[in-house]
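Undergrad: Have a look; sequence and predicted model below, questions after that.
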Amino acid sequence: MLLGAQFTEYVQKNVSLYHYRNGIPLTTKAAANFMRGELATALRKNPYMVNIVLAGYDKETGPSLYFIDYIATMHKVDKAAFGYGSYFALSMMDRHYHPDMTVDEAIKLADQCIEEIRSRLVVAPQNFIIKIVDQDGAREHSWRRTTKD
């Protein structure tokens, strides 16, 4: 079985190679379909055990979010989470998410999801990173830490 980090690096290099060879970058949808295809091919040989949430912004179509699971099922979604904490996070998102959220509202919702995971999950992760993906690119917004450095 191959590790998720290896798959991530493999995808990054192939997406860059596509851009280099063709002179145009892949759209978010094309990158998601490439990842799904690679996972489907690997599923028959040496599967990757990864779940993927891919966010992107394309000039023509705007923002998009894709969820791809370890058996190569892909869905375009409005909100996504995976792992044990996803049960709590998705219920918070179902209640509070709306399509025209501002960045501040989205950060507040992310904080609510993190708090819900920390309070309800027995073995909750210690640290969380909030990232923003928009027309300006992908960037780290902030860390939510429960331990001191």
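TA: The structure has been received and is ready for your questions.

Undergrad: Please make it C-alpha for all contacts and neighbour counts, starting now.
TA: OK.

Undergrad: hey, where'd the strands end up in this structure?
TA: 52-58, 62-68, 74-76, 127-134, 137-145 (DSSP state E).

Undergrad: So which residue is smack in the middle of this structure?
TA: With distances taken as Cα atoms, centre = their mean, the residue of the chain nearest its centroid is Val53 (2.5 Å).

Undergrad: Second structure follows, compare the two:
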Amino acid sequence: MECVFGLVGDGFALIAADTSAVHSILVHKSNEDKVMILDSHKLLGASGEGGDRVQFTEYIQKNVHLYQFRNGIPLTTAAAANFTRGELAIALRKNPYFVNILLAGYDKDIGPSLYYIDYIATMHKIEKGAFGYGSYFSLSMMDRHYHSGMSLEEAIDLADKCIMEIRSRLVVAPPNFVIKIVDKDGAREYAWRESIKDAGVATA
């Protein structure tokens, strides 16, 4: 019951994801961070098979770092998205990765941007998007409440509404979520949204 969603606001982009690692009817952990910091100004939120997700996202992260090391300049967000899409397209014809990606970044001359890349290497630049079963509800909430140029406070409020809707609507809902943002000051973790049960365990 994975869910990753993101949006672009006024001078920033936001990605939120559940933190559950599950297989069949088993929950292996509830603090899995599925939003990777690619570099100083890029975030990569991923959903899909656990092994594919970890292996592919780490592969992308290391190659983004390698490019910057070799050339002395970082990839733009668009270039990183196109590289990611290209690697998925190559793998699709050999040994496909079942991984869906939201890639967010901030470029000095362009500002914030968000890219949707699915497991069959489809790529689109978007303002809001989501993957997973939770997307049925987060997309409808964003369709209703999202508007261009949202402030950070409005975006966090919308993310919280999406999380509450997912928790209340899905039969097996992920309890915890992580929210990360990227803006002119860089990519960073903003907050964790824990269930009441897990929060109580943490403070016990």
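TA: Sure, I can see it. The shown structure was predicted, so the numbers you read here are calculated from the model rather than taken from an experiment.

Undergrad: Got a TM-score for the two of them?
TA: Overall, the chain-to-chain superposition scores 0.97 on the TM-score scale (TM-score structural alignment, normalised by the length of structure 1); 149 aligned residues with a Cα RMSD of 1.1 Å.

Undergrad: thinking again about what came up before, if you drop the residues flanking it in sequence, what lies closest to the residue nearest to the centre of structure 1?
TA: The spatial neighbour of Val53 of structure 1 that comes closest, neighbours along the chain excluded (Cα to Cα, 6 or more residues apart in numbering), is Phe67 at 4.7 Å.

Undergrad: The one you found maps to what in structure 2?
TA: For Phe67 of structure 1, the aligned residue in structure 2 is Tyr116 (criterion: TM-score structural alignment).

Undergrad: Quick check, its match in contact with Ala104.
TA: No. Checked against Cα atoms under 8 Å, the pair Tyr116 of structure 2 and Ala104 is beyond contact range at 9.1 Å.

Undergrad: out of the two, which sits in the more crowded spot?
TA: Each of Tyr116 of structure 2 and Ala104 has its neighbours counted (other Cα atoms under 10 Å); Ala104 has more, 34 against 24.

Undergrad: Who are the contact partners of the more buried one?
TA: The contact partners of Ala104 of structure 2, by Cα atoms under 8 Å, 6 or more residues apart in numbering, come to 13-15, 42-44, 77, 112-115, 182.

Undergrad: What remains of these once you look at structure 1?
TA: When those are mapped onto structure 1 and scored by both residues aligned by TM-score structural alignment, their matches' Cα atoms under 8 Å, the shared contacts come out as 77, 112-115, 182.

Undergrad: now, among these, which is nearest to Asn95 of structure 2?
TA: Of all those, Asn95 of structure 2 sits closest to Tyr115, with 23.2 Å by Cα to Cα.

Undergrad: Now that closest one: closest residue in space that isn't a chain neighbour?
TA: Lys125 (4.5 Å).

Undergrad: And for Val35 of structure 2?
TA: What sits nearest to Val35 of structure 2 in space, not counting adjacent residues and going by Cα to Cα, 6+ apart, is Gly45, at 4.1 Å.

Undergrad: do the same with Phe177 of structure 2
TA: For Phe177 of structure 2, ignoring the flanking residues on the chain, the nearest one in space by Cα to Cα, 6+ apart is Asp18 at 4.2 Å.

Undergrad: Ok, Ala159 of structure 2 next?
TA: Skipping the residues right next to it in sequence, Ala159 of structure 2 comes nearest to Ala16 by Cα to Cα, 6+ apart, at 7.4 Å.

Undergrad: one step back: most surrounded residue in the kept ones among the contacts of Ala104 of structure 2?
TA: With neighbours taken as other Cα under 10 Å, the top of the kept ones among the contacts of Ala104 of structure 2 is Leu114, carrying 29 neighbours.
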